[in-house]
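Peer 1: show me how the following folds:
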Amino acid sequence: MKSNLFSALLLLVSALSFSQTSKSAKIFLDSTWNETTEAKHKYYRIIKDYYSDKDSYTVCDYYKSGSLQMAGTSKTKDRLQKEGQFVYYYENGNKESMASYTNGSQTGKKYNWYQNGQKKSETEYFIDNNTRYPSYKIIQFWDINGNQKIIDGNGEYETKTDNFYETGKMANGLKHGIWEGNIKSLNLNYKENYENGTLLLGVTTDSQNIKYEYTSASTMPGPKKGLKHFYQFFGTNFKITNEARINNITGNMALNFNIEGDGGVAEIKVVKGLGYGLDEEAIRVIKSYKGWEPAKSRGIGYKVQYYIPITIK
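Peer 2: Now for the predicted structure:
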């Protein structure tokens, strides 16, 4: 009897220990995939084994309805650094796309499907030798009715959803000539001129008939003068507090914040802190840095969440 009781207690302790070490985290996200409150969320993210130290973490995103939206693996738990295969789904449960990532960059083949389950396209991602940015070729493309419009990289591309429309010609898998499109939710139209996949000039016209010229369809957010310039600024302006100095506090910190469409910063949060006044000092220095470049899509800036690690020695 004692032996059975001991075994039952051992199993209970083991189960409790496992549940604590393998506990997942749940994050609520808005329509732009920025963190928000439960009351305002459109999606939510489950990060499995969040409270364990691992080389990678299983991440699943869900629609507000509870339907699976994405499944994949991240190399970090406090921001999504994609690694390996990612699969996205429509809310009706049909597969939307499947792609592979290495160190956060898309690589190799990507497959897309329409919401009704029919094949849409086969694309291939690569690093452009001139810009060093990821680019892609459209190898095969089918319209919503199952008619193949692009065969082995050549043909006419046209895609249309409730919110987005785009059309243009492909040559050897690359955009060539005039491409046109519109984004209904933003009430804007754009026209772009390509030569063998290189964007020569694009012009976006917004709802107020204001035009934005650009030579890159999208640009990444970050310090305008590069990360080296930011870290030099941080090192010059960051002041170690007396409390931290007395206690010999060193180590790694990490912060999240929004880079707004105009280049301003907001909602700075310490993801990993050191305490002793150092967290507040890091926030102060980031607020004082005025050289942020916003993310841009077709010449127009928009808000994104940015992650930056900091080492205090």
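Peer 1: every contact and neighbour count from this point should use C-alpha atoms.
Peer 2: Fine.
Peer 1: sec struct for Ala244, please.
Peer 2: Judged by DSSP: H, G, I helix; E, B strand; the rest coil, the three-state class of Ala244 is helix.
Peer 1: how far away is it from Gly251?
Peer 2: When CA to CA, to the nearest Å is applied, the distance between Ala244 and Gly251 equals 11 Å.
Peer 1: shouldn't Ile139 be in contact with Glu124?
Peer 2: Yes: the pair Ile139 and Glu124 passes the contact test of CA atoms under 8 Å, sitting 7.1 Å apart.
Peer 1: so between those two, which is more surrounded?
Peer 2: Here Ile139 and Glu124 are compared on neighbour count by other CA atoms under 10 Å; more neighbours surround Ile139, at 21 against 18.
Peer 1: OK, contacts around the more buried one?
Peer 2: Taking CA atoms under 8 Å, 6 or more residues apart in numbering as the criterion, Ile139 is in contact with 121-124, 150-154, 173.
Peer 1: doesn't it lie inside a strand?
Peer 2: Yes: the assignment for Ile139 (three-state DSSP) places it in a strand.
Peer 1: just give the closest residue to it, not the sequence neighbours.
Peer 2: Gly153 (4.3 Å; CA to CA, 6 or more residues apart in numbering).
Peer 1: go on, Lys184?
Peer 2: Beyond its immediate neighbours in the sequence, the residue positioned closest to Lys184 (CA to CA, 6+ apart) is Asn163, lying 4.9 Å away.
Peer 1: how much space between that neighbour and His41?
Peer 2: Computed with CA to CA, the distance linking Asn163 and His41 is 20 Å.
Peer 1: then Glu83?
Peer 2: Using CA to CA, one obtains 26 Å as the distance from Glu83 to His41.
Peer 1: ok, Gly299 next?
Peer 2: Remark: distance between Gly299 and His41 (CA to CA) = 28 Å.
Peer 1: tell me which of these two has more neighbours.
Peer 2: Comparing Gly299 with His41 by neighbour count (other CA under 10 Å), the higher total belongs to Gly299, at 21 against 18.
Peer 1: and this one, so I can compare the two:
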Amino acid sequence: MKKLVLLLTLISSICQGQKIYQPGEVESMAEPAGSGALLNEFISSNVQVPFRSSYQGMNARVFIRGVVETDGSMSAIEIIKGQDSLCNLEAIRVMGLYKAWKPGRVKNEPVRQYVNYSIPFKAATVADFDSTAWAIIMYYDSKFRKLDQPAGAEYRSVLPLDEDGNVKADIVYHQQMGRGKWKEVSRIPFKKEEFWYSHTETPAKDSIAAFRLSVEDNSQLNYVPVKVFQKNGKLLEYRRFTENRKPDLIKSYYLSGLLRERDIFSDSTCMNTKWFPNGQLASLVQKSAGSGEFSEELQIIQAFKPNGEVQVKEGNGWWRIVGNHGKYVEQGEVQMGKRHGKWIGKLADSTVFYKELYDKGKLLEGVSYKDGKERTYQEKMIQPVFQGGMPAFYQFLGQNIVYPADAARKGVSGRVMISFVVCEDGSLCDYKLEKGVKSDIDQEALRVVQKMDGKWNPGVLRGEKVRVKYNLPVNFQLQ
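Peer 2: Okay, here's the model as predicted:
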């Protein structure tokens, strides 16, 4: 009998633990860690509005109900009031990614609780989209100036899209031949490249087979974002550019499909936002466009812990940064958005690898520790530089580049992008053609870059010479 009573008590306890409470039944209701505003920002940043639902423009909401579990996740998500099936599925996907809830409580114990929430779906009308051709069609006059309508057009470009709004084939340019007939005059190749994707922050953890969709339009008439997907269709990376090929928006994603990091660029600044894997906002930092993580131009606006605890608010607080997937930790005071006072960096085994002293963002002094050596410094990062500076660099290019005869004869021009590594001794290695124009032009750019070997001063990080990857655009323009 005692065993039976014990068994019944155990079953009763389990059932009690599995009960799902209504909001009015709990003493403390479930809520997003950090704040509701942060959850709304997470939702708006992660929702990928289905193209088929929104190409004519959209401003709607999907209402869901789910169960906030005691571990901070949401399960059993269902649609209360939806839109079409694509939007409904996207709403469920996004809410399932967010695992930063503070669960409801009864008698100070976390419990499962129902929560209702709404997910906005907003999208502007897709400009120049022709739904009958399922393509973006642009029209131009005789001088290739874009027109708002087909009437009077001398040329047009056709960019075919798949059902999800991704480019799927070459951009084709046509010339008006009269009587509604068009003749193809050129095309820009569509590329679907399969490769092994490795994120720079966590390469061992987030490496996966992927494919990249892109169209390189050297005429600069169309501006097609570059997208990288996992094999299962989840987005890994998104890059959008302005008319002059400068980055406008860059996003990278965790393998789960959750947005990891976003850079929004303006003329002179970049707003960088990072999220933890559970969906909690990690940091919001403004930096000068083009500056790296070691720049003193950083403006630290907000920072949080994964549980939603505030570290930096309105530019003031104490920031603890976990880097390279837990391999090191940096921490120190932040005042008016800048590093201030003593900062210290430790490896995963608690070994100190640097100490630095700041005055409102300006590094006063630093000392690094490695291999039993101490190195003092007044600049955290010194970038590699061509010996003699930029004037000597451009002079070297001008004196050494030879325009390939065949390319010149055919009127081929463009920008070649070469990457290489400046080693600790100033030598160059790991040359790679990142973006080409034509084989002979590409080879000439590579030849000139290789000729720079030994003409660089190496980069220095915290007093130690280090290898630094460098990206160099080489322009070939006929006069």
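Peer 1: re earlier: ok, and the most crowded of the contacts of Ile139 of structure 1?
Peer 2: For these, counting by other CA under 10 Å, the largest number of neighbours falls to Ile150: 24 neighbours.
Peer 1: could you pull out the helices in the stretch 251-400 of structure 2 for me?
Peer 2: Secondary structure of the stretch 251-400 of structure 2 by DSSP state H, counting those that start in this stretch: the helices cover 389-400.
Peer 1: longest helix anywhere in structure 1?
Peer 2: What stands out as the longest helix in structure 1, according to DSSP state H, is helix 2-21.
Peer 1: just the strands in the stretch 201-313 of structure 1 please.
Peer 2: In the stretch 201-313 of structure 1, the segments counted as strands under DSSP state E, counting those that start in this stretch are 211-214, 218-219, 222-223, 251-259, 265-272, 292-293, 295-297, 300-302, 304-312.
Peer 1: the stretch 1-150 of structure 2 too?
Peer 2: When secondary structure is read from DSSP E, counting those that start in this stretch, the stretch 1-150 of structure 2 shows strands at 20-21, 31-32, 58-68, 74-81, 101-102, 104-106, 109-123, 129-130, 135-140, 146-147.
Peer 1: rewinding a little: so what's the residue nearest to Lys184 of structure 1 up against?
Peer 2: 183-185.
Peer 1: go again with 10 Å.
Peer 2: For Asn163 of structure 1, the contact set (CA atoms under 10 Å, 6 or more residues apart in numbering) comprises 182-187.
Peer 1: which of these are conserved in structure 2?
Peer 2: Checking the contacts of Asn163 of structure 1 against structure 2 (both residues aligned by TM-score structural alignment, their matches' CA atoms under 10 Å), the contacts still present are 182-185.
Peer 1: among those, who's most crowded?
Peer 2: Asn182 (20 neighbours).
Peer 1: please say which position in structure 2 it maps to.
Peer 2: When the structures are aligned by TM-score structural alignment, the residue of structure 2 matched to Asn182 of structure 1 is Lys346.
Peer 1: its match against Lys370, yeah?
Peer 2: No: assessed by CA atoms under 10 Å, Lys346 of structure 2 is found out of contact with Lys370, at 11.6 Å.
Peer 1: are there residues contacting both of these two? Which ones?
Peer 2: Common neighbours of Lys346 of structure 2 and Lys370 are listed as 352-354 (criterion: CA under 10 Å, 6+ apart).
Peer 1: make TSV out of the residues you listed and add neighbour count and distance to Phe51 of structure 2.
Peer 2: TSV is the format used below for those (neighbours: other CA atoms under 10 Å; distance: CA to CA, whole Å):
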residue	neighbour count	distance to Phe51 of structure 2
Val352	17	50
Phe353	19	49
Tyr354	20	49
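Peer 1: ok, back up a step: Ala244 and Gly251 of structure 1: who's more crowded?
Peer 2: Ala244 (15 against 10).
Peer 1: look up how far Leu274 of structure 1 lies from the more buried one.
Peer 2: Counting by CA to CA, the gap between Ala244 of structure 1 and Leu274 of structure 1 amounts to 9 Å.
Peer 1: give me the common contacts of those two.
Peer 2: Here Ala244 of structure 1 and Leu274 have Thr250 as joint contacts, going by CA under 10 Å, 6+ apart.
Peer 1: ends of stretch 73-80 of structure 1, how far apart?
Peer 2: The stretch stretch 73-80 of structure 1 measures 8 Å between its terminal residues, going by CA to CA.
Peer 1: how many other residues sit next to Leu363 of structure 2?
Peer 2: Residues near Leu363 of structure 2, counting by other CA under 10 Å, number 18.
Peer 1: give the equivalent position in structure 1 for it.
Peer 2: Leu363 of structure 2 is assigned Leu199 in structure 1 as its aligned equivalent, the criterion being TM-score structural alignment.
Peer 1: any idea how far that match is from Ala217 of structure 1?
Peer 2: Following CA to CA, the distance that separates Leu199 of structure 1 from Ala217 of structure 1 is 8 Å.
Peer 1: same question, Lys48 of structure 1
Peer 2: Taking CA to CA as the measure, Lys48 of structure 1 falls 35 Å from Ala217 of structure 1.
Peer 1: which one of those two is surrounded by more residues?
Peer 2: Lys48 (19 against 15).
Peer 1: now which residue in structure 2 aligns to the more buried one?
Peer 2: Structural alignment places Lys48 of structure 1 opposite Ser214 in structure 2 (criterion: TM-score structural alignment).
Peer 1: let me see the contact set for that match.
Peer 2: Contacts of Ser214 of structure 2 were listed using CA under 10 Å, 6+ apart, and they are 166-170, 189-193, 224-228.
Peer 1: can you check Arg65 of structure 2 too?
Peer 2: Arg65 of structure 2 neighbours (CA under 10 Å, 6+ apart): 74-81, 92, 95, 114-118.
Peer 1: rewinding a little: Glu96 of structure 1: which of the contacts of Asn163 of structure 1 is nearest?
Peer 2: The shortest distance between Glu96 of structure 1 and any of these, using CA to CA, involves Ile183 and amounts to 19.7 Å.
Peer 1: sorry, back to before: can you lay out the strands of the stretch 1-150 of structure 2 as a markdown table showing distance to Pro473 of structure 2?
Peer 2: Supplementary listing: the strands of the stretch 1-150 of structure 2 in a markdown table, determined by distance: least, CA to CA, whole Å:
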| stretch | distance to Pro473 of structure 2 |
| --- | --- |
| strand 20-21 | 59 |
| strand 31-32 | 45 |
| strand 58-68 | 39 |
| strand 74-81 | 47 |
| strand 101-102 | 46 |
| strand 104-106 | 55 |
| strand 109-123 | 35 |
| strand 129-130 | 33 |
| strand 135-140 | 29 |
| strand 146-147 | 28 |
